[in-house]
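Student: just to be clear, the model below is a prediction. Sequence and coordinates:
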Amino acid sequence: MRVVLSTYGSRGDVEPLVGLAVHLRLLGAGVRVCAPPDEDFARRLADVDVPLVPVGPSARALTLAAPSPADLPRRAADLIAGQLGPVAEAAEGCDVLVATGMMPAAAGALSVAEKLGVRSVSVTFQQLTLPSPHRPPLAYAGRPLPPGVTDNRVLWDLDAGHVNALFGEALNTNRASIGLPPVADVRDYVVGARPWLATDPVLDPWRGSPELDVVQTGPWLLADERPLPDDLAAFLDGGEPPVCVGFGSMPLHAAEDPARVAVEAVRARGRRVVVLRGWAGLGPVDDRDDCLTVGEVNHQALFRRVAAVVHHGGAGTTTTAARAGAPQVVVPQAADQPYWAGRVAGLGVGVAHDGPTPTTASLSAALAEALAPAVRERATAVAGAVRADGAAVAAALLLDEAGRGRAA
């Protein structure tokens, strides 16, 4: 059985595929991952001996460039066009293609599967792109949802129109170039009738939709056995548990140096600090010995040893911190991150910072709440309920369905 996993996006779009790829190989499948050519993605996949098929431009460069809303249709066209050649070559003769990541890229990968006659599965790592009567859709940059409309069905209809306006022409132009007919509704094409939701039911409960048969597998995680770097291990051993601060693939909004804002907020609570550089390139703010800045490390091991985690609210970071039982302060920047901030606060395992632009005072106040003993107790309780087998469940289901489809 041959499987192609296709994505385009940040670390949070690639890391789950690492877990799925490893479990697919344990079941005897051959696996390739189509993803952006960024060095950290290539290194991560090389760690588990999974081939990377580079697709499109650097995701890090694209993220840090912060394109304007007016640029989205052009960038979408470029992303879709960039899928067609590499993904088609990787998927030739495969049994199933898994498509995820940014919507235009997923639309391009699904179009390749359609052209090749290959079975495909559409996957999301957060439920906010899945139409539901129970909540509104995400608003796209430059296309806010009308404030006076409260009917979720009406809002989802507006969302479909926004997606078509942003990505429809780009998708259908590229589909025509490979001999495929146009798609009338881009969002419905990408989501499909039976999308997979790779999130934890406790952290991200799916309440159902009459239009969709959603398969919630649990998060696609891989047990990380990498040891922590010697300097980080020594720092952790050298005093009380520090607060970990990192914003992953997001450039943090702040009125001043974001690293200084974060470090001073933690120091105001009498805690030491571990700063994760991330794509924002956070660095040391001075030479005091109560702060250590590190690059790529094992988050699973680190989060188990800290007093709290301050982060941007990506699905992967939120889930990893929850599994570790670490209280969280979420400073949401964009997309689904306000949703995860709300889930953290609603579950009582942390605090949602009010807005994307922290000050030393506002972040310190949020930390004071998150460091309360009751929050730690709740975080510990929730940690025991978060699933760890999602990637194994998804791998077995994927191969079972692909095998039955091949036999048919």
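Tutor: Received it, and whenever you're ready, just let me know what you need. Numbering: from 1, shown residues only.
Student: C-alpha from now on. contacts and neighbour counts both.
Tutor: Fine.
Student: excluding sequence neighbours, find me the nearest residue to residue 211.
Tutor: Spatial nearest neighbour of residue 211, excluding adjacent residues (C-alpha to C-alpha, 6 or more residues apart in numbering): residue 193 at 7.2 Å.
Student: kindly report the same for residue 216.
Tutor: Per C-alpha to C-alpha, 6+ apart, closest to residue 216 is residue 197, 4.6 Å.
Student: for the spatially closest residue to residue 335 that is not a sequence neighbour, give me its contacts.
Tutor: Spatial nearest neighbour of residue 335, chain neighbours left out: residue 138 (7.0 Å); criterion: C-alpha to C-alpha, 6+ apart. Applying C-alpha atoms under 8 Å, 6 or more residues apart in numbering, we find residue 138 in contact with 128, 129, 159, 335, 336.
Student: cool, residue 306 as well?
Tutor: With contact set as C-alpha under 8 Å, 6+ apart, residue 306 has these partners: 241, 242, 243, 244, 326.
Student: A further structure is provided below for comparison with the first:
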Amino acid sequence: MKTTVLALGSRGDVQPAIALGKGLAARGHAVRVLAGKNFQRWIEEHGLTAIPASVDSVDIMESDLGKEWVSRGTNPMVQSRVLQQLIGRFGAEMAGDALRACEGAELILSSFTSDTYAASIAEALGAVQVSMPLQPSIVATRHGPTALAAPAPRRDSLLNLLAGKLVVEPTVWRWYGGMTNRLRQQLGLPPQDRRAYMATLRRMLVVHGYSAHVVPHPPDWPRSFHTTGYWFLDEGDGYRPPEALERFLAAGEPPIALGFGSMTSHDPGATTRILVDAVMRSGRRAVLLSGWAGLGGMALPDTVLRIDAAPHDWLYPRVAAAVIHGGAGTVAACLRAGRPAVVVPHLADQLFWGRRVEELGVGPRAIPRPRLTTESLAAAIHAATTDAGIQQRAAELGRKIRGEDGVATAIGHIERHLAARA
């Protein structure tokens, strides 16, 4: 079956999409992946067809709006305003890329950044759409641990359901509704309102690419919604670490991993100083992953080694804990390794994942980026590396996650869905 995977976003969005795409290709699907141009070679190395997007997530995150989103994204009002501006600036190109990538597709896999307009493309093409979010669906639920905006996060409550219906669902449609209806006009489809789109979403097959051990599946979601387990793309077996990294790891106790992935900054030097000073105050060693954030562009002490990147499935089992931005993929890799996570959320669903890490007891309370200080981070690192309860719970959760096969489970749901529609 001709299949298009819409994987617009950072590496944390693309990597699980490749894993799922490889699983589908092994089952006979002809898989194309739409992603940023900097991911093209990586996608092709895994045997899939890459379609480079004209809008690259690097360009978005390096823009002034992108940097404002990172620096102030934990403020819900600022986040909503900046996201609306970003979609206003890049939305038409994103939708155009998706339409081009889906030409001739029989199966379209979309996610949070593409679900709304992918539904319209699937409708126009007569294709089957499957949503593959890496975070809980925006569909409202009473279930606190799964609700993206949860006044009562630890229990079922009508308040959680109301927050979803009155805040989350309308906000997401406000971001994407305009561009979706412009695309629908281009496709010759009638305009759509939020109520009609939410009805479409509730009928859709949705496979959530995370573990039910981390986010329990709510009983009040539609029967077509499933939680499959994470979709890991293991690359550690073929990784050859730099000699300096091997020497550093062998020279003492397991270090802390530090990295904020794709989270850019107006002042990466200031962020680096906070991270390094906190590690030194905690008495630990650290591996600093530069990432898109450009961390580490300064003289570092001997107890901190800077590297550009390393596969998380190789690095995280070799560290004591990880200081991370809280992206879904990074949290997944850290928890799978059985290591405590110190989450410093910058924006979007990172706040949710930071909350879940704390609620599960596998890391200290998250530190929102605007409140990050040397003192707060040093205390969090100390807790993550000395609290026996945190370490035990993280190790046990890691064993449970490693026992799942999220790719196979997701593909099973997709193939049963396709067979029922045949």
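Tutor: Noted; the coordinates are in hand. Because the structure is a prediction, the values reported are computed rather than measured.
Student: and the TM-score between them?
Tutor: Here the TM-score for the pair of chains, by TM-score structural alignment, normalised by the length of structure 1, is 0.88; 393 aligned residues with a C-alpha RMSD of 2.6 Å.
Student: still on that earlier bit, which stretch of helix or strand covers the residue nearest to residue 335 of structure 1?
Tutor: For residue 138 of structure 1, there is no host helix or strand (DSSP states H and E).
Student: how far away is it from residue 324 of structure 1?
Tutor: As defined by C-alpha to C-alpha, to the nearest Å, residue 138 of structure 1 lies at a distance of 28 Å from residue 324 of structure 1.
Student: got it, and residue 295 of structure 1?
Tutor: The gap separating residue 295 of structure 1 from residue 324 of structure 1 is 20 Å, by C-alpha to C-alpha.
Student: likewise residue 119 of structure 1?
Tutor: Distance from residue 119 of structure 1 to residue 324 of structure 1, by C-alpha to C-alpha: 36 Å.
Student: next helix or strand past the longest helix seen in structure 2?
Tutor: Identified as the longest helix of structure 2 according to DSSP state H is helix 76-101. The C-terminal neighbour of helix 76-101 of structure 2 among helices and strands, as given by DSSP H and E, is strand 107-110.
Student: among the contacts of residue 306 of structure 1, which are in strands?
Tutor: Secondary structure from DSSP state E places 243, 244 of the contacts of residue 306 of structure 1 in strands.
Student: tell me the buried residues within the contacts of residue 306 of structure 1.
Tutor: Using 16 or more other C-alpha atoms under 10 Å as the burial test, the contacts of residue 306 of structure 1 include 241, 242, 243, 244, 326 as buried.
Student: burial count for residue 6 of structure 1?
Tutor: Residue 6 of structure 1 has 31 neighbours, counted by other C-alpha atoms under 10 Å.
Student: the longest helix seen in structure 1 packs against which elements?
Tutor: Criterion DSSP H: the longest helix present in structure 1 is helix 152-177. When contacts are defined as 3 or more C-alpha pairs under 8 Å, 6 or more residues apart in numbering; DSSP states H and E, helix 152-177 of structure 1 sits against helix 72-91, helix 103-116, helix 186-191.
Student: and if we set it to 6 Å?
Tutor: If you count contacts as 3 or more C-alpha pairs under 6 Å, 6 or more residues apart in numbering; DSSP states H and E, helix 152-177 of structure 1 packs onto helix 72-91.
Student: could you pull out the buried residues of the helix it packs on?
Tutor: Neighbour-count burial for helix 72-91 of structure 1, with 16+ other C-alpha under 10 Å as criterion, is recorded at 72-73, 75-84, 86-88, 90-91.
Student: what do you get for stretch 45-60 of structure 1?
Tutor: Of all the residues in stretch 45-60 of structure 1, those buried under the rule 16+ other C-alpha under 10 Å are 45, 50, 52, 53, 54, 55, 56, 57, 58, 59, 60.
Student: do stretch 169-179 of structure 2 as well
Tutor: 169, 170, 171, 172, 173, 175, 176, 177, 178, 179.
Student: for the first one, which non-adjacent residue is spatially closest?
Tutor: Just to be clear, that refers to residue 169 of structure 2. Excluding the flanking residues, the one nearest residue 169 of structure 2 by C-alpha to C-alpha, 6+ apart is residue 138, at 6.1 Å.
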